[in-house]
Structures are given as C-alpha cells and as structure tokens.
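J.: This is a predicted model, with the sequence first.
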Amino acid sequence: MSCCSSDGHCSTDQTAGEQADGGTTVYSVTGMTCGHCEQSVTSAISALDGVTGVKVDIKTGLVTVTSDAEPDDALVREVVDEAGYEVAGRAAADAH
C-alpha cells in the first residue's frame, strides 16, 4: 500500500523548512516523481549530521540542503542512492 495517490500527491509531508543559519547546497537528483519520492529523499538527507533543512522540488529535480557546514557530497550521494535515487551533481544555488 502506497501513501501516494494516483495523481502523485503524498498523504504525508515531512519536508523540513530551510533555516537562515548555515550554508545552502543545491543538488540535482534524478528519479523523483511523487510525494513519496520527496519524503524518501528528505528523510535520507535529513538524517545526516549537520543537516538543518531539506527542501525537495520534484518538478525540477532540485534538492536544497541547508547545513551547519559544507555537506560531504559523497555521503549525500550515498544516502540518496540507498533511498533509490541518483544525485546527478550540484546545481547552481540560484536555480531553485
């Protein structure tokens, strides 16, 4: 049973809001198509040490990560991969 409806909306929304403190890094992530995808990527990245906020935009494929320090790209790539998606790389911060 999925939490996603047929139109791609998820019944739960766990997207953490961005915080003003810390750095912001934007990643391009492929394979996200619905609210469940958004929730999975948000949960995976939010669990990393130092991450204070995650905002996922499934329409653009951009994931904005707010953190206390510069995130470890290899670690972000690893947890996103384990969630079933792929980090295509960093995106320009103003692309979001």
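T.: Sure thing, it's come through. Numbering: from 1, shown residues only.
J.: going forward, measure contacts between C-alpha atoms and count neighbours the same way
T.: Will do.
J.: Please enumerate the strands of the chain.
T.: Secondary structure of the chain (DSSP state E): strands located at 23-30, 51-57, 62-67, 86-91.
J.: in the first one, what's buried?
T.: What it means is strand 23-30. Neighbour counts over strand 23-30 (16 or more other CA atoms under 10 Å) mark 24-30 as buried.
J.: Check it against this one:
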Amino acid sequence: MAENSSCCTPDGSCQTGGDAAVEVGAVTSTYKVTGMTCGHCEGAVSSEIGEIAGVSAVQAVAASGLVTVTSKAPLDEAAVRAAVDEAGYELVGQV
C-alpha cells in the first residue's frame, strides 16, 4: 500500500502519494480508465497506482475517467494496467 492512503477532496477527486509539490524532473502522465463512478472508485484506483515504484502523486476523477499520475520517471503502461485491473477497472490507455 502507498505510504499515504488515498483521500477524496471536496471536488470529488482523490489524491495519494503525499506532498502535492511537483518534483524537479518529475513526469506527469494522464490515463483514461473506465468503470469509475464515485469517490470510492477513485480511491481504489489511486491506491493501486500509488503502489507502483516511483509514483509520487495520483489524482483520479470518476466524472471524466481521467487519472493523472506524477512519477520520477515514465511508467511502464503494463504496470499501470495491472494496477488498474487489480483495483477492478479497465485502463483504456494514455491520453
């Protein structure tokens, strides 16, 4: 499990991974995920992706199906797909 558990913000998005400050040299990637319908879904996806080595922040938004991930280096899409699958949702791909 990620060091900081996920939490939902008032706008319904969820974040995990601690400090919201962006690291120098950090990579931000956005993915489309289907099946998320609520804050719990966002938290599940954020938590699983947050466990991938190098991930420092995750923001999932059920309404749009978009998941924004900040990491130290580009992520292997297969690892992101496996994390999303583990959460019970489907990764469409990177946008």
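T.: Yes, it's here. Keep in mind the model is a prediction, meaning the values are calculated, not measured.
J.: Give me the TM-score for this pair.
T.: The TM-score (TM-score structural alignment, normalised by the length of structure 2) is 0.78; 80 aligned residues with a CA RMSD of 1.4 Å.
J.: hang on, the earlier thing: quick one: closest of the strands of structure 1 to residue 74 of structure 1.
T.: strand 86-91 (9.6 Å; CA to CA).
J.: relative to strand 23-30, how tilted is the closest one?
T.: If you take axes from the mean of the first three to the mean of the last three CA atoms, to 10 degrees, strand 86-91 of structure 1 sits at 140 degrees to strand 23-30.
J.: residues in contact with the closest residue to residue 20 of structure 2 other than its chain neighbours?
T.: In space, and not counting its chain neighbours, residue 20 of structure 2 is closest to residue 57: 7.1 Å by CA to CA, 6 or more residues apart in numbering. By CA atoms under 8 Å, 6 or more residues apart in numbering, the contact list for residue 57 of structure 2 reads 15-20, 50, 69-71.
J.: Just give me the match in structure 1 for residue 57 of structure 2.
T.: Taking TM-score structural alignment, the alignment pairs residue 57 of structure 2 with residue 53 from structure 1.
J.: Residue 91 of structure 2 too?
T.: Aligned partner of residue 91 of structure 2 by TM-score structural alignment: residue 87.
J.: what do you get for residue 31 of structure 2?
T.: Under TM-score structural alignment, residue 31 of structure 2 pairs with residue 27 in structure 1.
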